[in-house]
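*Asks:* Give me a 3D structure for the following:
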Amino acid sequence: MAGVGASILRGLRHSAVGRSILAALGAFYIWLVLRTTRWQVEGAEHLDALLRRGGGFIPCLWHGRLFMSPTWAPPGRRTVAMISNNADGDLIAGVVGWFGVHTVRGSTYDKQKHRDKGGRAAYDGAAVELTGADAVVAITPDGPRGPRMHAQTGAAMLAIETGVPILPVAFSTRRGVVLKSWDRFLVPFPFGRGALVYGPPLDPPPASLEAIEQFRQSIEAQTTSVMNRADDLMERERVPAAVPRRVPSDPGAGQPGAGG
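*Replies:* Alright, predicted model coming up:
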């Protein structure tokens, strides 16, 4: 029976109608978790300060903690997610759409490897949203394929180019399952306790290759810090970053990459 269920699920994922059905079911489950969980929010003053300041900003979270992110859209603000341009991205776009979240589509842009799966277009679209619409553009800096909890340069470059701050954010729950995926994706269960943690905003420095790398490291450290804090509040085991990681050393590595 399990094999039959998996086959049906694969079939649904690969058809437009099937993805619409799965998106509606996924959105309902997220709503159920949201409404039945007793949430402890820490650092809300950081979000409030950015909303009072006006202008766009970039919430950054690790890919493994995407599940509840559609529910964090600030009321009255245009919220946009950068999502991979593939079938799974179509499904995710359908889910977040139920919560009023818009999307820009594209995978990681890597000029050094002559690879661009829509990432340049997604990066440019996000920049327009941030500067032209004062939007909130959420990014997973380790997406779409990792390494887990290692930030690519895209978020740092986007913030520096547009002059908008980064807002580290993460959630955790007492009840849930951590999948054995590359990102150790947390699927929360309803009717439990949860934590949502915001970190202090990170204002972008003046542009330079050295500043991009230092800012990338700050984003990585602070995004991990808020996730660790959320897990500690829920007495959940911390998720380690993937190792090893190759750190590019030549200037061509400082290219934009969109989280998926």
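*Asks:* C-alpha only now, for contacts and for neighbours.
*Replies:* Fine.
*Asks:* For the closest residue to residue 197 other than its chain neighbours, give me its contacts.
*Replies:* The shortest distance from residue 197 to any non-neighbouring residue, by C-alpha to C-alpha, 6 or more residues apart in numbering, is to residue 42 (4.8 Å). Taking C-alpha atoms under 8 Å, 6 or more residues apart in numbering, we find residue 42 in contact with 195-198.
*Asks:* how far away is the residue minimising distance to the centre of the chain from residue 103?
*Replies:* Centroid check for the chain by C-alpha atoms, centre = their mean gives residue 140 as the closest residue, at 3.2 Å. To residue 103, residue 140 is 13 Å away according to C-alpha to C-alpha, to the nearest Å.
*Asks:* Here is the second sequence; please produce its structure so I can put it next to the first one:
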Amino acid sequence: MKYFFKLKILPYVLYLIVKFIYLTNRKEFHHPKLKDGEALIFVTWHDDLICQPLNYYKNRPNGKIKTLISQSKDGEILSKIYNLFGGETIRGSSSKGATKALISTIREIKAGSDIALTPDGPRGPRHTVADGVIAIAQKSAARIVVLNSKPSSYWQFNSWDKFILPKPFGKIDFYMSEPFNINDLEFEEARNFIKDKMMLNAIL
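*Replies:* Alright, predicted model coming up:
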């Protein structure tokens, strides 16, 4: 019964909660003009991932995006939520199914799909950039776009990522960076460069 609730009922409940939060908040979008037809890598911190499908589709209403999500049970729940928003998922992470996920992700970019991932997921440490996003970006030559959101009021959970859930009836600022590439950077230079970009509008 518990398994049925978590995988069959909970994703729909969480989806409706996110939609309610989105609809009851004033919204301001800080978005660049993105080039049509260019497959991009969208990154966000794990604590800020819940509203990012709405952020993405505001700029790319007809976009095709696939999110890299871990193979854990929590990942299964998140995968179903993202499917409800219209996205697809690639299952894998830095700790399980990494090689298969890396190959699948690069293949999807080459086929023209946008990719979304959390560089500090699925288990942290919080606000660190794992090797996967660097490898994917450099092997695919795709540019990276950072997604952030800043609610005027929110709940912050006592989890490893200090997960953020915006409160209703406030305001949310949605941010999307200009696309950038890391093709000419050494691995550690790329890691620091990505983190600096991601921290510009992050909630600490």
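*Asks:* TM-score of the superposed pair?
*Replies:* TM-score for the superposed chains, counting by TM-score structural alignment, normalised by the length of structure 2: 0.92, backed by 201 aligned residues with a C-alpha RMSD of 1.5 Å.
*Asks:* Can you give me the neighbour number for the residue mapped onto residue 166 of structure 2 from structure 1?
*Replies:* Using TM-score structural alignment, the equivalent of residue 166 of structure 2 in structure 1 is residue 188. A count of neighbours around residue 188 of structure 1, defined by other C-alpha atoms under 10 Å, yields 25.
*Asks:* these two touch, right, residue 188 of structure 1 and residue 176?
*Replies:* Yes. At 4.0 Å, residue 188 of structure 1 counts as touching residue 176 under the criterion of C-alpha atoms under 8 Å.
*Asks:* Strands along structure 1, start to end?
*Replies:* Here structure 1 has its strands, by DSSP state E, at 38-42, 58-60, 79-83, 102-105, 109-110, 115-116, 136-138, 166-173, 176-178, 186-188, 193-198.
*Asks:* name the helices or strands packed onto the last one?
*Replies:* In other words, strand 193-198 of structure 1. strand 38-42, helix 44-53, strand 166-173, helix 209-233 (3 or more C-alpha pairs under 8 Å, 6 or more residues apart in numbering; DSSP states H and E).
*Asks:* what about those, which gets the closest to residue 145 of structure 1?
*Replies:* For residue 145 of structure 1, the closest of those is helix 209-233, at 15.7 Å, according to C-alpha to C-alpha.
*Asks:* What residues sit buried inside that closest one?
*Replies:* For helix 209-233 of structure 1, the neighbour count (16 or more other C-alpha atoms under 10 Å) marks 211-213, 215-217, 219-220, 222-231, 233 as buried.
*Asks:* buried residues in stretch 117-137 of structure 2?
*Replies:* Buried-residue list, stretch 117-137 of structure 2, by 16+ other C-alpha under 10 Å: 117-122, 124, 126-130, 132-137.
*Asks:* Which ones among the residues you listed lie within helices?
*Replies:* 132-137 (DSSP state H).
*Asks:* related to what we said a few turns ago, of the helices and strands packed on strand 193-198 of structure 1, which approaches residue 96 of structure 1 most closely?
*Replies:* strand 166-173 (16.7 Å).
*Asks:* start and end residues in structure 2 for that closest one, please.
*Replies:* Applying TM-score structural alignment, one finds that strand 166-173 of structure 1 aligns to the residue range 144-151 of structure 2.
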